[in-house]
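Novice: Sequence unavailable; structure follows:
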């Protein structure tokens, strides 16, 4: 089974989000941009974390990757996240429109450092860029991370490095299958989870 119960957002979604309405609309988890590169922290991360948790939502954080030292980016990410307890961690591995993009080697260094510091392998959010980099090959380090596939079509095509997808971003709020909106949030990235609510909570560490 799959459930359509996760959104991912950043400061681009605005400052007046109503997470209680989002929860009432069926959303269980929110994954928010925490950082980018080696220096940037999303200005709405901490505020929205407080509001989302107050509404009873699961909370996650992602790092937008750039083409630079993977360990230094991981340090920046963990600094932005703060206490990682009950926070789902993700590396956003996609083309960087404003500079060099992260390499597979840098991604391995990032994910390994996060694991060494937290005991949690971060999820890997990726789409065509990862497929181009991996081709038909495999990557044993990145395979330790659960896959969050971005593909705005009727089905999610998974790289051979993973047996299946864990989450699927099926729309950016404009392109892709419906629904595109969430009450209290508006148009946004929406994500399906490949499993039940109990399994989702287990991924988050909210269920033993």
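Specialist: Thanks, I have the structure now. Predicted model only: the values in this text are computed from it and were never measured. Numbering: from 1, shown residues only.

Novice: can we go C-alpha only for contacts and neighbour counts from here?
Specialist: Noted.

Novice: So which residues of the chain form strands?
Specialist: 3-9, 29-36, 40-41, 58-64, 87-92, 123-126, 147-150, 167-171, 181-182, 186-187, 189-193 (DSSP state E).

Novice: Would you reformat those strands as a markdown table and include distance to residue 104 and mean neighbour count?
Specialist: Output for the strands of the chain, formatted as a markdown table (distance: least, C-alpha to C-alpha, whole Å; neighbours: other C-alpha atoms under 10 Å):
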| stretch | distance to residue 104 | mean neighbour count |
| --- | --- | --- |
| strand 3-9 | 23 | 21 |
| strand 29-36 | 17 | 25 |
| strand 40-41 | 21 | 17 |
| strand 58-64 | 14 | 25 |
| strand 87-92 | 12 | 24 |
| strand 123-126 | 12 | 23 |
| strand 147-150 | 15 | 24 |
| strand 167-171 | 21 | 25 |
| strand 181-182 | 33 | 20 |
| strand 186-187 | 31 | 16 |
| strand 189-193 | 24 | 23 |
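
Novice: Out of these, flag the one nearest residue 22.
Specialist: strand 181-182 (6.0 Å; C-alpha to C-alpha).

Novice: and that closest one, what other elements does it pack with?
Specialist: In terms of contacts (3 or more C-alpha pairs under 8 Å, 6 or more residues apart in numbering; DSSP states H and E), strand 181-182 is packed against no helix or strand at all.

Novice: Second structure for comparison follows:
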């Protein structure tokens, strides 16, 4: 089994595309009053900063919602998708450079009974398969945006040796940022926690 290490703040101060690849196989956990759930990350997407990546929330500069993306690396950026699902991102790159990695899919490796209770009728394969399901299984609310990933209630352990991965265009991103020019979705091949790749109908290469 791959050795896992706890990163420091400086580890997050790197480009989002590089960080995304290094996060594959990492174990991310959240502890609440209900207990701890940990997820092994098998699918992530990279988003770079303002003016550079049209698929990024930070493309047009800081807003009250995205300000955390421009700040200290190693913070959590959470947002609502379609007004229903919380999505979780790891802020990276040096302070002042907006970029983040979206956690798209994983496999629950601790606290599976609690994850099942949170996810209702979901199969074990689908407990954290997709960004909304992953956040729900972990029990991370929108209010945690800006929280420190290096402090409770979170814990992150990263592989000591990077794992083999596959790269594809990002999923469900419209416009130029969703095209083949941005192959910034990274997955561990063959893992059941990887969500289906869906090209947005308005994606542009």
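Specialist: Okay, I see it. No experiment lies behind these values; they were computed from the predicted model shown.

Novice: After superposition, what is the TM-score?
Specialist: The TM-score (TM-score structural alignment, normalised by the length of structure 2) is 0.28; 102 aligned residues with a C-alpha RMSD of 5.7 Å.

Novice: now the strands of structure 1 in CSV, with distance to residue 201 of structure 1?
Specialist: Conversion of these to CSV gives the following (distance: least, C-alpha to C-alpha, whole Å):
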stretch, distance to residue 201 of structure 1
strand 3-9, 11
strand 29-36, 9
strand 40-41, 26
strand 58-64, 8
strand 87-92, 10
strand 123-126, 15
strand 147-150, 16
strand 167-171, 13
strand 181-182, 20
strand 186-187, 24
strand 189-193, 11
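
Novice: between those, which one is nearest to residue 133 of structure 1?
Specialist: Judged by C-alpha to C-alpha, the one of these that comes nearest to residue 133 of structure 1 is strand 123-126, at 10.9 Å.

Novice: Check which helices and strands that closest one sits against.
Specialist: Helices and strands touching strand 123-126 of structure 1, by 3+ C-alpha pairs under 8 Å, 6+ apart, are strand 87-92, strand 147-150.

Novice: Mind putting the ones you listed into a markdown table with distance to residue 134 of structure 1?
Specialist: Below are those laid out as a markdown table (distance: least, C-alpha to C-alpha, whole Å):
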| stretch | distance to residue 134 of structure 1 |
| --- | --- |
| strand 87-92 | 16 |
| strand 147-150 | 14 |
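
Novice: Just give the number of residues close to the closest residue in space to residue 52 of structure 1 that isn't next to it in sequence.
Specialist: Closest residue in space to residue 52 of structure 1, ignoring its immediate chain neighbours: residue 19 at 5.5 Å, by C-alpha to C-alpha, 6 or more residues apart in numbering. Counted with other C-alpha atoms under 10 Å, residues neighbouring residue 19 of structure 1 total 23.

Novice: cool, the one 4 residues further on as well?
Specialist: Burial measure for residue 23 of structure 1: 21 neighbouring residues, criterion other C-alpha under 10 Å.

Novice: now do residue 81 of structure 2
Specialist: Residue 81 of structure 2: 11 surrounding residues under other C-alpha under 10 Å.

Novice: got the contact list for the closest residue to it other than its chain neighbours?
Specialist: The shortest distance from residue 81 of structure 2 to any non-neighbouring residue, by C-alpha to C-alpha, 6+ apart, is to residue 87 (6.7 Å). Counting by C-alpha atoms under 8 Å, 6 or more residues apart in numbering, residue 87 of structure 2 makes contact with 78-81, 102-103, 131-132, 134-135.

Novice: what do you get if the cut-off is 6 Å, keeping everything else the same?
Specialist: By C-alpha atoms under 6 Å, 6 or more residues apart in numbering, residue 87 of structure 2 lies in contact with 78-79, 131-132.

Novice: filter the residues you listed to the buried ones?
Specialist: Among these, those scoring as buried are 78-79, 131-132 (criterion: 16 or more other C-alpha atoms under 10 Å).

Novice: longest helix anywhere in structure 1?
Specialist: Using DSSP state H to define each element, structure 1 has its longest helix at helix 104-118.

Novice: Return the set of buried residues in that helix.
Specialist: Neighbour-count burial for helix 104-118 of structure 1, counted by 16+ other C-alpha under 10 Å, picks out 104, 106-115.

Novice: from the buried ones among the contacts of residue 87 of structure 2, which is closest to residue 27 of structure 2?
Specialist: Closest to residue 27 of structure 2, out of all of these and judged by C-alpha to C-alpha, is residue 131, at 15.2 Å.

Novice: you'd agree the closest one is up against residue 106?
Specialist: No. Using C-alpha atoms under 6 Å, residue 131 of structure 2 is not in contact with residue 106; the gap is 8.8 Å.

Novice: Which secondary structure element is home to the residue nearest to residue 81 of structure 2?
Specialist: Using DSSP states H and E, residue 87 of structure 2 falls within strand 85-91.

Novice: And for residue 30 of structure 2?
Specialist: Taking DSSP H and E as the definition, one finds residue 30 of structure 2 inside strand 27-32.

Novice: who does that strand touch, helix- and strand-wise?
Specialist: When contacts are defined as 3 or more C-alpha pairs under 6 Å, 6 or more residues apart in numbering; DSSP states H and E, strand 27-32 of structure 2 packs onto strand 35-47, strand 154-159.

Novice: which of those strands sits most buried?
Specialist: Neighbour counts (mean count of other C-alpha atoms under 10 Å) averaged over each of these peak at strand 35-47, with a mean of 25.
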